[in-house]
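S.K.: I need the structure of the sequence given here:
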Amino acid sequence: MSAPAPSVIDIASQIQVNAAIVDNYLRSNSLPPLSLAEDAFPFFPGTGPTAIDPFPSVPTEVAEARRSLRDSCELLLHLASTPAEVLFWNIACSHHHSGACLQYVYHFSLADAVPLKDQISFSDLANKTGVDERQCTRILRMLMTQHVFYEPVPGHVSHTAMSKLLTVPSLRDSIGYLLEEGFIGAGKISEAAEKYPGSQERNHAPWNVGHGIDLPTFEFFETSPKRMARFFGNMENMGGQDSYNIRHLIDGYDWEALGAGKVVDMGGSTGHVSLAISKKAPKLNFIVQDLENVVHDMRERTNEQPGYEKISFEAHNFFTPQPVKDADVYLLRFICHDYSDKYAAKILQSLVPALGPKSKVLIFDGVMPAPGTVGRLEERKARYVSPSTT
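M.R.: The predicted structure is shown next:
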């Protein structure tokens, strides 16, 4: 039997305390206020991608107050809504209502068609994007209930901070990847479990069942450059989020101590991680390995770009024996989590013969927290599993 929840009054009091801590921090440091307006700063200052977030890291006590504030707000919402409403409207309906509406916006590029710092009529928006006006209106008004777009005057639509983010290429790619790859597989989890009970094969995922494709996800992407490019855009966006930020890898390992050593960035896609490390340890040499199409594209794009002088690209399937011997570091950043235990082990087994006496295998991946040891929202993010690859 679960422990009794605190009263709504107690929760509201805790919300007030933590809200004051967060608000005081923002005000006293002249940081952007929290807002959903179109011109709002889209991140909590100090938690966004370092390339566009110039603000200092958030102090521990403020980060904890913010975490507690978010958890308490959701708990208060759930208590006030009652279990029946939360189960039906917040959980069951969100998948095929909010997700489907957002997929529609992505698919027809509606966010790009809404002018920044201005408004457009539903009629003009529909004509501009080639969609049905009535359907478009209903879908956007549904998303407006979650602060994605808003209706400044009847019959017109403008951006909010959230809808404006859909015009940012890398974040748009993430939304597209989730809703046009993962979303299709999400409804097939049970069917895949029945069809392939206990299977660890790479082509037995819900994504395969949903899309009717027999190839493993990434092998199929090799045949579809547009979908592969969208996946890499998604990875670029994820890499900018605080928990995925490259700075954790850069600051968490003594790269400079390797001197003029060699780093093999396995599954390194565009080489953005190697490039970031090289700025801290400029003497290092990097070999970025990925699929043939990716490598060919990156060779063309980076041939004369500054910063890539010590970064080379090599086509390699990491399920086959590693061709580069005795490297100082073999880096697997967010690789193993994409595969079942069977294939994660195969990646490491294929690497072993190449290891020299001083070689290190550096695995940088998520570690699941023990239940109840972090905030509920943080644990939910950690337990998020994409149906496209599981």
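
S.K.: contacts, neighbours, all on C-alpha from now
M.R.: Will do.

S.K.: what about the residue lying closest to residue 313 once chain neighbours are set aside, neighbour count?
M.R.: Leaving aside its sequence neighbours, residue 313 sits nearest to residue 288 (C-alpha to C-alpha, 6 or more residues apart in numbering; 4.8 Å). One way to gauge burial is a neighbour count; for residue 288, by other C-alpha atoms under 10 Å, it gives 25.

S.K.: how far does the helix or strand where residue 288 lies sit from its chain's centre?
M.R.: Element membership of residue 288 [criterion: DSSP states H and E] is strand 285-290. Averaging C-alpha positions (C-alpha atoms, centre = their mean, to the nearest Å) puts strand 285-290 23 Å from its chain's average.

S.K.: next, the second sequence, to be compared with the first:
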Amino acid sequence: MGSLGEVEPSAPSKSLCREDPGINLTSTLSSYVQHLERERAKLPSSKAQACHNAAEKSNIVALCNKVIAMTMDPEMYLFTTSLQFHFCSCLKTAVDLRVHEHVPQHGAIAVQQLAGAVGADEKLLRRIMRMLVSKSIFAEPEPGYYAHTPVSLVICAPNMPDLLSHRLEDGFRAASRHAEALAKLQYRDPNAKDVLGFQLAFSTTKNYWDYVEEDDPECGQRFSKAMRAVTVNKLGDVPKLYPFNKLVDDGGIIVDVGGGMGQVAQSILSHWHGLGLKCIVQDKFASKSGSTHPELEMQSYDFFSPQPVKETNPSTAAVLYDIDMMCLYGGKERTLSEWEELLKAADQRLEIKNVFRSPNQVSGILEVQLCCD
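M.R.: Below is the predicted model of the structure:
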């Protein structure tokens, strides 16, 4: 289970004149408004509105970005884009200060009061918040007063600060050395065995997994907690993506490799309750105390090691690989053809039997089977 790219690269599109993005944006937004009206939702305001079609949302965002790029002075657009790392730095500072905890859920807070609550210099906090307001992370309804937006409220969700800290600390540092790592590889497509930006940034020869296990276990625990907050695969959609009930006849065992704290497994078991399904969650940082379901078993496991769950019939276990694609690990987003190539490299008998996609998400599930000659 993971994020699926396009099935095949799209054919090159004809060059657009400057007016085309605006025309396309107007048409797409018109369709979006009609969707909201059908759903009897209010037009976008300070509150988040749901557009459940991932393709529509992606199209709107792409068109808006194109309009911005074609509206701004090209030099200024390039300059401001190259400075996005400052936004990451400001967001990390706000997360470290727990600003989201001190801004009221409703209403606003004065900068003087907020600075006192988080223990920061008022002038410094104004500069940090100015950047975050410009990106709509927080709002400034009147000068010197800060309020939540739908985006900043997300930071208040359980484990979200851990996810942001992981990305803005480990990921940010690794990304800062990524170009250097690629140059050392003479611009060859990297893999997990190469020296990546992570190794350069953290001055280690170990891969990410060995490093956090042996040198920085606190970082490993933060990563494990961070995976609880990952919403690329929304838990409500995961159980509906695949007919897990059909596994019952083959033993009903689901092995979630790299399953973090078992959040996906618990969602599946709750949705398909009473069928006799059992989930085994395997993760390097798995904790048995994290199991809150009688049919959920947590196993500490390194997925580079032989699989400990053995069955007489290979089809009795459904193995779900949850891979986080970051330059930290040497992973990559894959198209369907690249997934097929990867599976064949592992075993020529592996074949993709089916692809299950959700119209609401960019993720999906590949059903892979071992075809015996």
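
S.K.: show me where the stretch 201-350 of structure 2 has its helices.
M.R.: In the stretch 201-350 of structure 2, the segments counted as helices under DSSP state H, counting those that start in this stretch are 208-214, 217-229, 238-241, 263-271, 336-346.

S.K.: ok, the nearest residue to residue 287 of structure 2 once chain neighbours are set aside to residue 210 of structure 2 distance?
M.R.: Nearest residue to residue 287 of structure 2, sequence neighbours excluded (C-alpha to C-alpha, 6+ apart): residue 298, at 6.4 Å. When C-alpha to C-alpha, to the nearest Å is applied, the distance between residue 298 of structure 2 and residue 210 of structure 2 equals 20 Å.

S.K.: also residue 291 of structure 2?
M.R.: From residue 291 of structure 2 over to residue 210 of structure 2 (counting by C-alpha to C-alpha), the distance is 24 Å.

S.K.: between these two, who's got more neighbours?
M.R.: residue 291 (18 against 15).

S.K.: for residue 165 of structure 2, see how far away the residue positioned nearest the centre of structure 2 is.
M.R.: Structure 2 has residue 232 as the residue nearest its centroid, 4.7 Å off, counting by C-alpha atoms, centre = their mean. Taken as C-alpha to C-alpha, the spacing of residue 232 of structure 2 relative to residue 165 of structure 2 amounts to 17 Å.

S.K.: am I right that residue 28 of structure 2 is in a helix?
M.R.: Yes - Residue 28 of structure 2: assigned to a helix according to DSSP: H, G, I helix; E, B strand; the rest coil.

S.K.: now which residue in structure 1 aligns to the residue nearest to residue 287 of structure 2?
M.R.: When the two structures are superposed using TM-score structural alignment, residue 298 of structure 2 falls opposite residue 313 in structure 1.

S.K.: how much space is there between that match and residue 255 of structure 1?
M.R.: Distance, residue 313 of structure 1 to residue 255 of structure 1, using C-alpha to C-alpha: 20 Å.

S.K.: neighbour count for those two, which is higher?
M.R.: Summary of the neighbour comparison: residue 313 of structure 1 and residue 255, criterion other C-alpha under 10 Å, with residue 313 having more neighbours (24 against 20).

S.K.: distance of that one from residue 123 of structure 1?
M.R.: Relative to residue 123 of structure 1, and taking C-alpha to C-alpha, residue 313 of structure 1 is found at 49 Å.

S.K.: can you check residue 169 of structure 1 too?
M.R.: Taking C-alpha to C-alpha as the measure, residue 169 of structure 1 and residue 123 of structure 1 are separated by 26 Å.

S.K.: over to residue 62 of structure 1?
M.R.: Counting by C-alpha to C-alpha, the gap between residue 62 of structure 1 and residue 123 of structure 1 amounts to 45 Å.

S.K.: residue 321 of structure 1 too?
M.R.: 58 Å.

S.K.: please apply the same query to residue 245 of structure 1.
M.R.: 41 Å.

S.K.: what do you get for residue 179 of structure 1?
M.R.: When C-alpha to C-alpha is applied, the distance between residue 179 of structure 1 and residue 123 of structure 1 equals 26 Å.

S.K.: ditto for residue 136 of structure 1
M.R.: With the distance defined as C-alpha to C-alpha, residue 136 of structure 1 ends up 9 Å from residue 123 of structure 1.

S.K.: re earlier: between residue 179 and residue 123 of structure 1, which is the more surrounded one?
M.R.: More neighbours surround residue 179 than the other of residue 179 of structure 1 and residue 123, with 21 against 16 (other C-alpha under 10 Å).
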